[in-house]
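Participant: No letters, just coordinates:
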């Protein structure tokens, strides 16, 4: 059975008080109104698949309660369930869900004057944003790319020079990808942009393959290796 989108397309909007768009938005808000479900979704922002037991621990709730929340998230298309043998794993539905969560994180982290960043230092330095890199290092990479004209001023596409630089790094970009090729993703802890979209995911994968970064199992935290520190300095003039 085909899955339905998180928000229905505008051409299905009704003109009466029973607008499908408004009802869909209200349904999303209802799902996000429960703290336990939000904790599960935030855990899944590391881009990995989690078991129901692991998610129940993260949310600090009983397994039976976790099952009910997971069913709700499945029904509302926030997550998918992947069966592997006798085990079942849960992960975010896709990049659109991750982008929605990242925006909500930014909107929820209210700005005060003077702004005091209360994000844990480890997460602030580098973390996953679903399938691309976020945090201070990612923001610095984005600013380097912007200054050196690897990306356009809006961060919506790689320039010719940017594509050439990706090729020099050994990153093969699929021009036929149906995913948004490049995007400026607002970093909720830094209040600046980092590189998202297909290009951001490709860069993250390249960093992992090179052994420049490593993920902390079970968390969004990303560690930069010694080789990674040298590479960031050489390629992007970033001192970790």
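Facilitator: Yep, that arrived. Computed from a predicted model, the values in this text were never measured in an experiment.

Participant: use CA for all of it now, contacts and neighbours both
Facilitator: Noted.

Participant: Just list the residues touching the residue nearest to residue 109 when sequence neighbours are not counted, thanks.
Facilitator: Leaving out its chain neighbours, the residue that sits closest to residue 109 by Cα to Cα, 6 or more residues apart in numbering is residue 188, at 7.1 Å. For residue 188, the contact set (Cα atoms under 8 Å, 6 or more residues apart in numbering) comprises 102-103, 105-107, 109.

Participant: just checking, which of those belong to helices?
Facilitator: 102-103, 105-107 (DSSP state H).

Participant: Only the buried members of the contacts of residue 188: can you turn that into a ChimeraX selection?
Facilitator: Here is the ChimeraX command that selects the buried residues among the contacts of residue 188 (16 or more other Cα atoms under 10 Å):
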select :102,105,106
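
Participant: Alongside the first one, take a look at this:
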């Protein structure tokens, strides 16, 4: 099967600045109405409607109806991974940038990458999981969970054996677009972040992709993985 036309069509959809902004606004896994996506892209409601229709037709978005309202989300985690990888590639090109604002610095520290933890904290945690022998780099962008890793996640309340594997198994290496290093993704990454939130270690922002590490979270991250607050670089 010739996939070149599909690749070209997908690239065309993402290449538009307004559509790219809408897609990135959905990269934390939330579903948003057209009005919020129009605001994120800096376009009118009519223009946003046209862009959203194209993204739906192209298979990059899905839509859910709730009463009179329509909520849009990324079609799946593969679309989120594509956006993260494209952001990594684009960031290699030197450009003139304004000084990072407070929101940009916050997102670099810790943020949602679709359904898992990214940013400086996500990378630091993943590095410690590998250094302590809980995860091992595998082929095809996989992380292999070791027997000691199974025990570690089990102590947190995560039964690794019950996780449903995705395309890259239960644990995937996701290249962090700000840190240029891998963080933990896949079903295990999603369950890990939700568990840390449930345990009060992390707190998600209700209005953005930002994630905050709580005081309890910093204490527990240091106790269990040796991750200190000093991993955060506000520069």
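Facilitator: Looks like it came in fine. The shown structure was predicted, so the numbers you read here are calculated from the model rather than taken from an experiment.

Participant: Let me know the closest of the contacts of residue 188 of the first structure to residue 173 of the first structure.
Facilitator: Taking Cα to Cα as the measure, residue 173 of the first structure lies nearest residue 102 of these, at 24.5 Å.

Participant: Tell me the counterpart of the closest one in the second structure.
Facilitator: Residue pairing (TM-score structural alignment): residue 102 of the first structure is matched to residue 84 of the second structure.

Participant: in the first structure, which spans are strands?
Facilitator: 79-84, 87-92, 127-129, 132-134, 183-186, 193-196, 213-215, 222-224 (DSSP state E).

Participant: For those, give me a markdown table that also has distance to residue 28 of the first structure.
Facilitator: Output for the strands of the first structure, formatted as a markdown table (distance: least, Cα to Cα, whole Å):
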| stretch | distance to residue 28 of the first structure |
| --- | --- |
| strand 79-84 | 13 |
| strand 87-92 | 15 |
| strand 127-129 | 21 |
| strand 132-134 | 24 |
| strand 183-186 | 21 |
| strand 193-196 | 23 |
| strand 213-215 | 30 |
| strand 222-224 | 30 |
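
Participant: how about the residue nearest to residue 109 of the first structure, what's its match in the second structure?
Facilitator: That one, residue 188 of the first structure, aligns with residue 177 by TM-score structural alignment.

Participant: now swap in residue 166 of the first structure and tell me
Facilitator: Under TM-score structural alignment, residue 166 of the first structure pairs with residue 153 in the second structure.

Participant: Ok, residue 197 of the first structure next?
Facilitator: By TM-score structural alignment, residue 197 of the first structure lines up with residue 186.

Participant: For its match, grab the count of nearby residues.
Facilitator: 25 (other Cα atoms under 10 Å).

Participant: what's the spacing between the spatially most central residue of the second structure and residue 5 of the second structure?
Facilitator: Centroid-nearest residue in the second structure, with Cα atoms, centre = their mean: residue 113, separated by 0.8 Å. According to Cα to Cα, to the nearest Å, residue 113 of the second structure stands 28 Å off from residue 5 of the second structure.

Participant: again with residue 115 of the second structure
Facilitator: 30 Å.

Participant: Between the two, which is the more surrounded one?
Facilitator: Comparing residue 115 of the second structure with residue 5 by other Cα under 10 Å, the one with more neighbours is residue 115, at 22 against 9.

Participant: The more buried one: what's it in contact with?
Facilitator: 28-29, 185, 189-190, 193.
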